[in-house]
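Student: Sequence plus predicted model, see below.
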Amino acid sequence: MSSTLWRIPASRLDATLDRVGRPVQSTDERDDLIARAFWHVIAEPGDAAVGYLADTGSLVAAAQALIDGCTPATLVALSAGELSAEAATNAVRRWTPRLKSEDVVRALEIAGTVGAQLLAPDDDGWPDGLDRLGPHRPHLLWVRGRTELAPRPSVALVGARAATGYGEHVAMEFAAGLASRDMVVVSGGAYGIDGAAHRASLAAQGDTIAVLAGGADRLYPSGHDALLTRVIDQGAVLSETPCGTAPTRWRFLQRNRLIAAMSDAVVVVEAGHRSGALNTVHHALSVGVPVGVVPGPITSAASAGCHRTLRTSDARCITSTTEIMELAFDSPSGDGAVTLSARPSAGSTRVRDALRPRRAQGVDELARATGMSVDEVRAELGLLQFEELAVEEANGMWRKSNSPRPAPAQF
């Protein structure tokens, strides 16, 4: 396949790949890498339709077909029937608004500017645990720092952003203990428990990985810019979203599945009833990664989610670093049974996150922002309007309600 597939000169593509640590020796190698970047630009994290195409080795062929304006039947054939006609039709509607080859090159050029490297599934630095995600796995990682850390034995330490002194103390004790055992500490770079885990690992001269919800060029939250810069210098920051991508609520939830799948165990240190850390627990249990939970005072709302997880799942109570090591390496994982409260749909979360309270947007713009089809966005907007979470203006534009009803509990 010639470079004309991407509408970009081959010399520019090769120079860009050189800057992200991926010099190529053949056109096939170049097209494979560009196709992986292409799919991460036009599809949202965890898109199963892309996974089915990857299973049949059709990422390049499917990209070419999509650019050429293929019918859904072509994608059904390329997926060897794993995609239904309906799923393929919806996928085309989701992806078509984002079909801009220049966006792929822009993401790669930003990556080169900040020193990010590309990791593909066949690379030595690829974390094998991501295969647990099946069709929802990523097909490329954007990494700043030490790419060799991701496949090493690791434990994820996660918890609430609004952590208490007790929670941060425990997270730091565990991170330092894991560092002394040559374990990689994985977390999400957020305030609270995540930040405490990263800081303690760095202080103990250990190795740590921060998994971001936005592009690896966007060190989020901004208040952790200095911390995440130190993580890059000593460990690694990685993301499946291309450089230049903003973090959103939906991408945080999808980011959590990477934290869970690439770790040998997940330990939630402190979490309230609505803590996003429980979403990571859900992902871990669903793919068979053992989960540990640190108990807190029964009077502490900051530990209510931890206590509920201990009651409703096969998670294990954790009180020491030794117990974490036993959890990760000395016992089989459970069957992943866990009881979860009602959550908003993925589409609802994405559309609600894309809406703005003061700037009205059209359905086409929202489709591009969410990676969904126009019809899917319209359906979600109708439900959000019913819940008084979205407002349609007289000109057919939409904005977020200024006084929405409280959202249902989510993880």
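Tutor: That came in fine, so what should we check first?
Student: Could you use CA atoms for every contact and neighbour count after this?
Tutor: OK.
Student: ok but Gly296 is inside a helix, no?
Tutor: No: under DSSP: H, G, I helix; E, B strand; the rest coil, Gly296 sits outside any helix and is assigned coil.
Student: so what's it closest to, chain neighbours aside?
Tutor: Ser303 (5.4 Å; C-alpha to C-alpha, 6 or more residues apart in numbering).
Student: go on, His283?
Tutor: Take His283 and drop its neighbours on the chain: the residue closest to it by C-alpha to C-alpha, 6+ apart is Arg257, 5.3 Å away.
Student: Name the helix or strand for that neighbour, please.
Tutor: Here Arg257 sits within helix 249-261, counting by DSSP states H and E.
Student: ok, and what's touching that helix?
Tutor: With C-alpha atoms under 8 Å, 6 or more residues apart in numbering as the test, helix 249-261 has contacts from 45-46, 129-133, 156, 186-188, 211-214, 239, 266, 276, 279-281, 283-284, 287, 289, 346, 349-350, 353.
Student: Check the gap between the residue nearest to His283 and Ser180 for me.
Tutor: 26 Å (C-alpha to C-alpha, to the nearest Å).
Student: And the strands in the stretch 151-300 of the chain?
Tutor: 154-159, 184-187, 207-211, 236-239, 265-270, 291-293 (DSSP state E, counting those that start in this stretch).
Student: Among these, which comes closest to Ala77?
Tutor: Ala77 sits nearest to strand 236-239 of all these, at 30.4 Å, using C-alpha to C-alpha.
Student: this is the other structure I want to compare:
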Amino acid sequence: MSGGDDPDHELLARVFLTRVIEPGDEVAGRWVRELGAVGVARRLRSGGDALPGRSGTRWAGLVARAGRAEPERDLAVAREAGVRFVWPGAVEWPGVLDDLGDARPLGLWVRGRPSLRMWALRSVAVVGARACTEYGAHMAATLAAGLAERGWVVVSGGAYGVDGAAHRGALGAGGATVAVLACGVDRPYPRGHTQLITRIADQGLVIGELAPGDHPTPSRFILRNRVIAALTRGTVVVEAAYRSGSLVTARAAQRLGRHTMGVPGPATSGLSAGVHELLRGEAVLVTDAAEVVEQVGDIGELAPDRRGPVLPRDLLEPGARRVLAALPARRAATAGEIARGAQTAEDDAIARLYELRALGYVERHGDGWKLTRQAMISAHGGRGEC
């Protein structure tokens, strides 16, 4: 692996490093920034003195890994599985991942036909609890389907619970979805989602930082979340307890200046406690895809106004509404009393009262006027006076 600027040498060096260096290692990321991927790979191959920031013991561990790395074989295995390698500077590389600085992936293994760079331009992360409730699964699937129908790519982690529901919602709507794995993309995890991840690879993209065949670990799951956050315009959290890994994604999104959103749940639900904590901070409350798009979309992509049902009295002229509002709820009143309450002349009040009688809102009681029973039900939603 000699030769600094040769694309083939760069490719082999970065493939080599994905087998040696753990995802998100900022010390190693600084080495690559300062020495280049080829230079770092050469130092690890030679097994010389440790590079800055690593103890002798840690450096020896990296050198031992380097001795077992076979980048040419990894590329051959990947090609056999329909997987390609995309690295910084390549045409397909999503520039938004550069926001991670020295924690930027060394490269990504990509399974699926679409362009990762193009899909990242209009993507939203939907993440949440693995052990979610039926409500959480329903909200994740509905949100993802709505986003897909609006032309947005749904990104998640391929896990059980909210992740799986989000992927299925997008696929069910005939939309685009990306699964970001914490293991080799040729070895779906969890095993129970093999069929789902295969379907995602057929219709969308499955991506990850780990070399073919690599297995997940708890730390790799956590570090994987920064890629989900950086790749997308915003992150929606659907159900998350206080210690949920999805909150790591949300906080990474906040640090990167991405939009952070949360779907509220019952105040008594421990599975929504983490989401509610986010909503008490900088996260925005959302309940459907339109509200998500209003946050992450372009200027003018607004959610529709939310209003209650239009009541018949809402269609009255303002003057008639004022006169109607001036009538007491439980007794008759004279035209003069009503006129004073409506702040209008008595003649105007009488004209309005006859108009309201024709519409069924009021009735005459001797010299006074009174609300009809139907008007009282309309005014208080059928519950009587509050």
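Tutor: Done, it's in. Worth saying up front: this structure is predicted, and the values here are computed from it rather than measured.
Student: Mind telling me the TM-score for this superposition?
Tutor: TM-score for the superposed chains, counting by TM-score structural alignment, normalised by the length of structure 2: 0.73, backed by 297 aligned residues with a C-alpha RMSD of 2.1 Å.
Student: Tell me which of Arg257 and Ser180 of structure 1 has more neighbours.
Tutor: Relative neighbour count places Arg257 above the other of Arg257 of structure 1 and Ser180, with 25 against 14, counting by other C-alpha atoms under 10 Å.
Student: What's the more buried one aligned with over in structure 2?
Tutor: Per TM-score structural alignment, the equivalent position to Arg257 of structure 1 in structure 2 is Arg226.
Student: Just give me the residue right at the centre of structure 1.
Tutor: With distances taken as C-alpha atoms, centre = their mean, Arg255 lies nearest the centre of structure 1, 2.2 Å away.
Student: Kindly provide the distance from the residue nearest to Gly296 of structure 1 to His273 of structure 1.
Tutor: 8 Å.
Student: the more surrounded of these two?
Tutor: Of the pair Ser303 of structure 1 and His273, Ser303 is the one with more neighbours under other C-alpha under 10 Å, namely 27 against 20.
Student: Could you look up the SS state of the equivalent of that one over in structure 2?
Tutor: Residue pairing (TM-score structural alignment): Ser303 of structure 1 is matched to Ser272 of structure 2. The local conformation at Ser272 of structure 2, judged by three-state DSSP, is helix.
Student: so what's Ser272 of structure 2 up against?
Tutor: Residues counted as contacts of Ser272 of structure 2 (C-alpha under 8 Å, 6+ apart) are 238-241, 264-266.
Student: Which one (most neighbours) among the residues you listed?
Tutor: Most neighbours among those, by other C-alpha under 10 Å: Glu239, with 36 neighbours.
Student: what about the residue of structure 1 sitting at the aligned position of that residue, distance to Gly192 of structure 1?
Tutor: Matched by TM-score structural alignment, Glu239 of structure 2 corresponds to Glu270 in structure 1. In this view, Glu270 of structure 1 and Gly192 of structure 1 are 9 Å apart by C-alpha to C-alpha.
Student: Now do the shared contacts for these two.
Tutor: 159-160, 163.
Student: got JSON lines for those, with distance to Ala328 of structure 1 too?
Tutor: Output for the shared contacts of Glu270 and Gly192 of structure 1, formatted as JSON lines (distance: C-alpha to C-alpha, whole Å):
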{"residue": "Gly159", "distance to Ala328 of structure 1": "18"}
{"residue": "Ala160", "distance to Ala328 of structure 1": "22"}
{"residue": "Ala163", "distance to Ala328 of structure 1": "24"}
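Student: closest to Ser320 of structure 1 among those residues?
Tutor: Gly159 (16.2 Å).
Student: which position in structure 2 aligns with the closest one?
Tutor: Aligned counterpart of Gly159 of structure 1 in structure 2: Gly128 (TM-score structural alignment).
Student: ok, how many other residues are close to that match?
Tutor: Applying other C-alpha under 10 Å, we find 38 residues neighbouring Gly128 of structure 2.
Student: close enough to count as contact, it and Tyr242?
Tutor: No: applying C-alpha atoms under 8 Å as the test, Gly128 of structure 2 and Tyr242 come out as separate, 11.4 Å apart.
Student: Just to be sure, which of the contacts of helix 249-261 of structure 1 are found in helices?
Tutor: Under the assignment DSSP state H, the contacts of helix 249-261 of structure 1 contribute 279-281, 283-284, 346, 349-350, 353 to helices.
Student: export those to JSON lines and tack on neighbour count and distance to Arg30 of structure 1?
Tutor: JSON lines is the format used below for these (neighbours: other C-alpha atoms under 10 Å; distance: C-alpha to C-alpha, whole Å):
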{"residue": "Asn279", "neighbour count": "20", "distance to Arg30 of structure 1": "36"}
{"residue": "Thr280", "neighbour count": "28", "distance to Arg30 of structure 1": "34"}
{"residue": "Val281", "neighbour count": "31", "distance to Arg30 of structure 1": "37"}
{"residue": "His283", "neighbour count": "22", "distance to Arg30 of structure 1": "33"}
{"residue": "Ala284", "neighbour count": "28", "distance to Arg30 of structure 1": "34"}
{"residue": "Ala346", "neighbour count": "12", "distance to Arg30 of structure 1": "33"}
{"residue": "Thr349", "neighbour count": "19", "distance to Arg30 of structure 1": "35"}
{"residue": "Arg350", "neighbour count": "23", "distance to Arg30 of structure 1": "32"}
{"residue": "Asp353", "neighbour count": "17", "distance to Arg30 of structure 1": "35"}
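Student: which of those residues lies closest to Ala196 of structure 1?
Tutor: Once C-alpha to C-alpha is applied, the member of these that ends up nearest Ala196 of structure 1 is Thr280, at 17.4 Å.
Student: which residue lines up with the closest one in structure 2?
Tutor: Taking TM-score structural alignment, Thr280 of structure 1 has Thr249 as its aligned residue in structure 2.
Student: and the gap between the closest residue to its match other than its chain neighbours and Glu209 of structure 2?
Tutor: Distance criterion C-alpha to C-alpha, 6+ apart; nearest residue to Thr249 of structure 2, sequence neighbours excluded, is Asn225 at 5.0 Å. As defined by C-alpha to C-alpha, Asn225 of structure 2 lies at a distance of 11 Å from Glu209 of structure 2.
Student: Specify which residue of those two has the higher count of neighbours.
Tutor: Applying other C-alpha under 10 Å to Asn225 of structure 2 and Glu209 shows that Glu209 carries more neighbours, namely 30 against 26.
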